[in-house]
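Peer 1: can't give you the sequence, but here's the structure:
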């Protein structure tokens, strides 16, 4: 069933688990995510990121996302991930997304507040959930590279608890994505989350907290994040890698060139199993009644 995101996160926050938000840019990816969620019997969030518009145009993807969500046996929110400009965010709203993330985090603080509040005011009138980002997360995703300047540390860009409090109070956000140790894309070294910082932010804000960059974070670190207030975790890179690895294996073992439908089939199966493992981890021991 298609639902707003906020009720899913409120319930997760209350019962100490996290809802997984998985990028779904192809039909195979959408099916893998839904099949995994229904098997685990857990709510889930479809993410569509503006940065993949070239490969998965929102006007083509949205009807598929919403149709699959409506037919699902579990609650599904359809979320715009990292909406980078007002026009694109409005497009997502008009197409039926039940949640939008406004990412104006690279703008000066006051501009970030102003732009996010503008989106939140519109979404509240439409019954749509909202998410924003405060702090900067490094990225090694191709086309989205964002490196830490020489002479500075990643921690210099972490979310500040006092700013988080002000930001949430002034914008009215339902969920806040924070920077406390994760990155977008692949990790080149073991990640260590700043759990003390997370605790301070949790004490300062009333809204739900979101962790981006869930792929590659050790299970014990994931558990600590959930236990200390994270109720939504974005996850995609490792699931995608599983699908690509499955296709590569078929191509390497096949004595004749495989058909594209074969590659899609094995890729979907691999992504489903990877997503299922992530969902079970994010559930943090909680089991939803059927």
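Peer 2: Now that the structure is in, tell me what you want to look at. What you see is a predicted model; the values in this text were computed from it and never measured.

Peer 1: for the rest of this, base every contact and every neighbour count on C-alpha atoms.
Peer 2: Fine.

Peer 1: roughly how far apart are residue 77 and residue 167?
Peer 2: To residue 167, residue 77 is 24 Å away according to CA to CA, to the nearest Å.

Peer 1: looking at those two, which is more packed in?
Peer 2: Taking neighbours as other CA atoms under 10 Å, residue 77 and residue 167 compare with residue 77 leading, 27 against 24.

Peer 1: burial measure for residue 14, as a count.
Peer 2: Residue 14 has 10 nearby residues by other CA under 10 Å.

Peer 1: ignore what I typed, I meant residue 203.
Peer 2: Residue 203: 13 neighbours (other CA under 10 Å).

Peer 1: which element is it on?
Peer 2: helix 195-204 (DSSP states H and E).

Peer 1: buried set for that helix?
Peer 2: For helix 195-204, a neighbour-count test (16 or more other CA atoms under 10 Å) marks 195, 197, 198, 199, 201, 202, 204 as buried.

Peer 1: what's the answer for stretch 251-271, then?
Peer 2: Quick answer for stretch 251-271 (16+ other CA under 10 Å): 251, 263, 264, 266, 267, 268, 269, 270, 271.

Peer 1: after the helix holding residue 203, next one along is what?
Peer 2: As the chain continues past helix 195-204, the following element, by DSSP H and E, is strand 208-211.

Peer 1: here comes the other one, which I'd like you to weigh against the first:
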């Protein structure tokens, strides 16, 4: 019952407060730990691919254990001082682990610049939330990039962490964020990270496999609730959910594209190199700036459904 309460409090805090820039985020500490471990690993490996591969595995284990054990230990000590202190701290951490309001805030910056028809500013705004090159994007490309980011991160930024929080509270939530952050920092398919980041990349695929599919199914339900095209969302999900190099990324992107009746993905540039990618969805109409707001609405609907359904399941398990 306690875990359900801290998750609900965390969701409310995230919706109300978002992610203030002045507030130091614990994920930055995880990132600093990853960077330090990478530095040590590269020094020891001295360019050896085998050592980098082994070192990447060691980094994964160390970062995962520290990211889980530290919050668990702190919460244990806080509980010894007073249960309310422990409850408040874990609620606060649950709030920081979730990123729904942050996604909405950052994507709306892109929306506002597009509405002002300031393309350079819109490109700059979207560059803060995507990994691709944005300098050559037109207004439609900028809009697509923002919608895709909201759709994809609905799973790994909101629903997946919420599911882990509902299972094991803040410690398991931080474990998930550790895996996610390692993938973001090390999981690139380029020579520099091909070996040291392999374990992190594969682990991220594994931990997101089920949450991504749960997110997609609940997003389809959310499309019906929001008055969007739920039938088309289901159709495109079945057809296009595997059209991505990652086994998970296209799950929610395909649903979002179908629900909005637009086409997403396609070729993109990364680090100055153009990559061929399949398109997702059918271009039933042209992409427009309002689709960014619709994608955010769909994200919130999916989060509410997740909290209701899995929160109810957690509640029933507590009664057994």
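Peer 2: Yep, that arrived. Keep in mind that what you see is a predicted model, and the values were worked out from it rather than measured.

Peer 1: overlay them and tell me the TM-score.
Peer 2: Between these two chains, after superposing, the TM-score reads 0.28 (TM-score structural alignment, normalised by the length of structure 1); 113 aligned residues with a CA RMSD of 4.7 Å.

Peer 1: returning to that earlier point: who are the packing partners of the helix holding residue 203 of structure 1?
Peer 2: helix 161-171, helix 219-227 (3 or more CA pairs under 8 Å, 6 or more residues apart in numbering; DSSP states H and E).

Peer 1: by contact count, what packs against the first one?
Peer 2: Read it as helix 161-171 of structure 1. helix 109-126, helix 195-204.

Peer 1: okay, the ones you listed in CSV with distance to residue 23 of structure 1 next?
Peer 2: Below are those laid out as CSV (distance: least, CA to CA, whole Å):
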stretch, distance to residue 23 of structure 1
helix 109-126, 22
helix 195-204, 24
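
Peer 1: quick revisit: check the buried residues of stretch 251-271 of structure 1 against residue 227 of structure 1 and report the nearest one.
Peer 2: Of all the buried residues of stretch 251-271 of structure 1, residue 227 of structure 1 sits closest to residue 271, with 26.5 Å by CA to CA.

Peer 1: could you say which helix or strand holds that closest one?
Peer 2: helix 260-282.

Peer 1: can you list contacts of that helix?
Peer 2: 17-20, 28-29, 31-33, 35-37, 39-40, 42, 219, 222-223, 226, 233, 238-240, 242-247, 250 (CA atoms under 8 Å, 6 or more residues apart in numbering).

Peer 1: can you do 6 Å?
Peer 2: 18, 28, 32, 33, 36, 239, 242, 243, 246, 247 (CA atoms under 6 Å, 6 or more residues apart in numbering).

Peer 1: packing partners of the host helix or strand of the third one?
Peer 2: Residue 32 of structure 1 is part of helix 27-40, with elements assigned from DSSP H and E. Contacting helix 27-40 of structure 1 under the criterion 3 or more CA pairs under 6 Å, 6 or more residues apart in numbering; DSSP states H and E are the following elements: helix 260-282.

Peer 1: now the helix it packs on against helix 27-40, angle please.
Peer 2: Computed with axes from the mean of the first three to the mean of the last three CA atoms, to 10 degrees, the direction of helix 260-282 of structure 1 lies at 40 degrees from that of helix 27-40.

Peer 1: helix 260-282 of structure 1 to helix 219-227, inter-axis angle?
Peer 2: Using the same axes, to 10 degrees, helix 260-282 of structure 1 lies at 60 degrees relative to helix 219-227.

Peer 1: for the longest strand seen in structure 1, name the packing helices and strands.
Peer 2: Of all the segments of type strand in structure 1, defined by DSSP state E, the longest one is strand 76-83. With contacts defined as 3+ CA pairs under 6 Å, 6+ apart, strand 76-83 of structure 1 has these neighbours: strand 44-49, strand 99-102.

Peer 1: so can I have CSV of those showing mean neighbour count and distance to residue 280 of structure 1?
Peer 2: Converted to CSV, those look like this (neighbours: other CA atoms under 10 Å; distance: least, CA to CA, whole Å):
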stretch, mean neighbour count, distance to residue 280 of structure 1
strand 44-49, 26, 12
strand 99-102, 27, 23
